[in-house]
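1. task: produce atomic coordinates for the following.
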Amino acid sequence: MPQAILHDYYRSSASYRVRIALNIKGVEYERRPVNLLEGQQQSDEYRALNPQGFVPMLEIDGHRLVQSLAIINYLDLRFPTPPLIPTPAAERAHVVAMAMMVACDIHPLNNLRVLKYLKNELGHSQEEVDAWYAHWISEGLPALETFAAPRAGTFLFGDAPTAADVCLVPQLFNARRFNVPLDGYPTLVRADENANRLEAFAAAHPDRQEVPQ
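-> Modelled structure (predicted):
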C-alpha cells in the first residue's frame, strides 16, 4: 500500500517538485492526476478536498497538505534522511532563499492560470504569452545564478541535492520548453545535469508520468 496519495498534474512545476521530494525520501505514493487544462482542479469534488483548487495536494499521515514548499518542509521533518534543508540557521536560510527565488518569484508569474488570463481575458496572442513566460524566467535566473555560485558544488548548495535543486530542475525544464537560453547560467545548468542523473529526479520528470485524459 502506498504511504501517500499525490494529486498532481504531470507538467505542473509545483507537482514536479513534490514528486522529486517524495522520491528522494523514499516515500511510496499513488498519483491521482488532475487535468488542469480541463479545469478539474476547479471541480466541486476536488475543491472539497483542497479549497484553493490548486495542485499539488498530498494526502499523508491523515493530513491533506498543500503548497509545494510546505509539503517539502513537512517531508523533510517527517523523513529527515536524507535532508533537503540544512539544519544550521544560515545554511538553512540560504537554501530556502534559493528555493523561494524559483517558487515565489519566477513560477507564480508563469502559472497556467496567469497564462490563461493573459490569453483569454486580456486577449494577448500566444506569441505574446510565450514572450511573457520567457521574460520572467530570464529575469529571475541571473539572480539565482549569482546567489548560488559562491557556495555551489555538485548541486546548488554543496554536493548533495537540497530543496533548492528540487525547485530548480522543474524550472529549467520549463525554460527549455519555452526556448529560454541557458548559456549564461553554468552553475544552474551543472546542478540541473547532476540532479537529473539521479533516479529520484529522473523518475519525477513529466515524460515519465501518466498524462491525464
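2. going forward, measure contacts between C-alpha atoms and count neighbours the same way
-> Noted.
3. can you show me the helices along the chain?
-> 13-25, 44-49, 68-78, 89-100, 112-116, 126-148, 163-177, 186-196, 199-202 (DSSP state H).
4. nearest to Leu36, of those?
-> helix 112-116 (8.2 Å; CA to CA).
5. how far is the closest one from where the chain is centred?
-> Computed by CA atoms, centre = their mean, to the nearest Å, the chain-centroid distance of helix 112-116 equals 16 Å.
6. okay, buried residues for it please.
-> Buried positions in helix 112-116, judged by neighbour count with 16 or more other CA atoms under 10 Å: 115-116.
7. returning to what we had before: in a markdown table: the helices of the chain, plus distance to Val55.
-> Formatted as a markdown table, these follow (distance: least, CA to CA, whole Å):
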| stretch | distance to Val55 |
| --- | --- |
| helix 13-25 | 6 |
| helix 44-49 | 10 |
| helix 68-78 | 8 |
| helix 89-100 | 17 |
| helix 112-116 | 11 |
| helix 126-148 | 20 |
| helix 163-177 | 15 |
| helix 186-196 | 23 |
| helix 199-202 | 19 |
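8. here is a second sequence; please produce its structure as well for comparison:
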Amino acid sequence: MKIFTFWRSLASFRVRIGLNLKGLAPEQVFVDLFKGQHCAPAYLAINPQGLLPALIEGEGPPLVQSLAILEYLDETHPSPPLLPADPRGRARARALAQIAAGDAHSLVTPRVRGYLAAEFGVDETGQTKWAHHWLGLGLQSIEEHLTRESETGLYCHGDTVTIADISVVSVAVGHQLFGGALDAYPRLAEIIDRCFQLEAFSAAHPLKQPGAP
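-> Here you go, the predicted model:
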C-alpha cells in the first residue's frame, strides 16, 4: 500500500487518520503542493485531477477523493468500523463528513485560493478572510447539528469515532491553520479535544508530518 500525501493537505490528513485507526502503515510519497509537484506529469499520471491524496493498493487504478478512500478502507479493513451499524446513523455520519469535506474544505483549497489571486487579484489577507468565512460557516452548521441532535455522543455520532469525526477534525484544524479559533463552537471543540486524545488523530496532525514548519 502506498499513499501520496503532503503535510498541508487536509484531505491527506483525513486519510492518515483513517489509516492510523485501521492500524495500517503504507509507504508515504510526499507531493509538495507549495512547489507545484501535484501538477507535474508524473503525479497527473496517478491522479489526473492533480489533487491529494491518492492511494495505491493491489491491482487497478489509484484510489482518490478522501471520503471514498475512507469508505474503501472501512470495507476492506472493517475493524474498527468508521460508520454506524444502522442506515440512518450511516446517513447522518456521512452528512456531517460531507458538510466538512465537501461544503467547507473544498472552497479553501490551494487551487481555489490560487484562482482568486490570479483572476481577481485577491491578496493573502483576502484569501485568509475567504477561508475564515467558508470554514466558519461549515463549522457553525456542524455545531448546530451536534448541539440539536440527540445522536451526538462523546463523538459526532454516538460514543465511537466515525467518518464524521475524521472530517470535522480535519476542517477544524484547517481553520486553526488559517489563524481561526474554535471558541464559537463549544460542542465541536469538546469533541475535537477528545479525538486528539487518541494517538490515531494526534499522530496524523499536519504539523507532525515531514516538511511541516
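9. follow-up on the earlier one: and the helices of the first structure: which comes nearest Asp61 of the first structure?
-> Minimum separation from Asp61 of the first structure across these (CA to CA) falls at helix 68-78, 9.8 Å.
10. whereabouts in the second structure does the closest one align?
-> Mapped onto the second structure using TM-score structural alignment, helix 68-78 of the first structure covers residues 66-76.
11. after superposing, tell me the mean distance of the matching stretch to the first structure.
-> Superposed on the first structure, stretch 66-76 of the second structure shows a mean distance of 0.4 Å to its aligned residues (mean CA distance after the TM-score superposition for the first structure).
12. which ones are touching Ser170 of the second structure?
-> Ser170 of the second structure makes contacts with 10-11, 13-14, as judged by CA atoms under 8 Å, 6 or more residues apart in numbering.
13. and it, how far is that from Ser79 of the second structure?
-> Per CA to CA, to the nearest Å, Ser170 of the second structure is found 22 Å from Ser79 of the second structure.
14. do Pro186 of the second structure as well
-> Pro186 of the second structure is 30 Å from Ser79 of the second structure, by CA to CA.
15. and if you look at Lys208 of the second structure?
-> Lys208 of the second structure sits 25 Å away from Ser79 of the second structure, going by CA to CA.
16. out of the helices of the first structure, deepest packed?
-> With neighbours taken as mean count of other CA atoms under 10 Å, these reach their highest mean count in helix 13-25, at a mean of 24.
17. excluding sequence neighbours, find me the nearest residue to the counterpart of Leu107 of the second structure in the first structure.
-> In the first structure, the residue paired with Leu107 of the second structure is Leu109, using TM-score structural alignment. Nearest residue to Leu109 of the first structure in three dimensions, chain neighbours excluded: Trp136, at 7.1 Å (CA to CA, 6 or more residues apart in numbering).
18. quick check: the aligned residue for that neighbour in the second structure?
-> Using TM-score structural alignment, Trp136 of the first structure pairs with Trp134 in the second structure.
19. so who does its match touch?
-> Counting by CA under 8 Å, 6+ apart, Trp134 of the second structure has contacts 104-105, 107-108.
20. and these, which two are furthest apart?
-> Ala104 and Val108 (7.4 Å).
21. burial measure for the residue mapped onto Ala25 of the second structure from the first structure, as a count.
-> Following TM-score structural alignment, the counterpart assigned to Ala25 of the second structure within the first structure is Glu28. Neighbour count for Glu28 of the first structure, taken as other CA atoms under 10 Å: 13.
22. hang on, Glu28 of the first structure packs against Ala4?
-> Yes: with contact defined as CA atoms under 8 Å, Glu28 of the first structure reaches Ala4; the gap is 6.6 Å.
23. between the contacts of Ser170 of the second structure, which is nearest Thr147 of the second structure?
-> Taking the contacts of Ser170 of the second structure together and measuring to Thr147 of the second structure by CA to CA, the closest member is Arg14, at 23.2 Å.
24. what do we get in the first structure for the closest one?
-> Correspondence of Arg14 of the second structure to the first structure, assessed by TM-score structural alignment: Arg17.
25. distance check, the residue nearest to its match when sequence neighbours are not counted against Gln42 of the first structure.
-> Excluding the flanking residues, the one nearest Arg17 of the first structure by CA to CA, 6+ apart is Val166, at 5.4 Å. Using CA to CA, we find Val166 of the first structure at a distance of 27 Å from Gln42 of the first structure.
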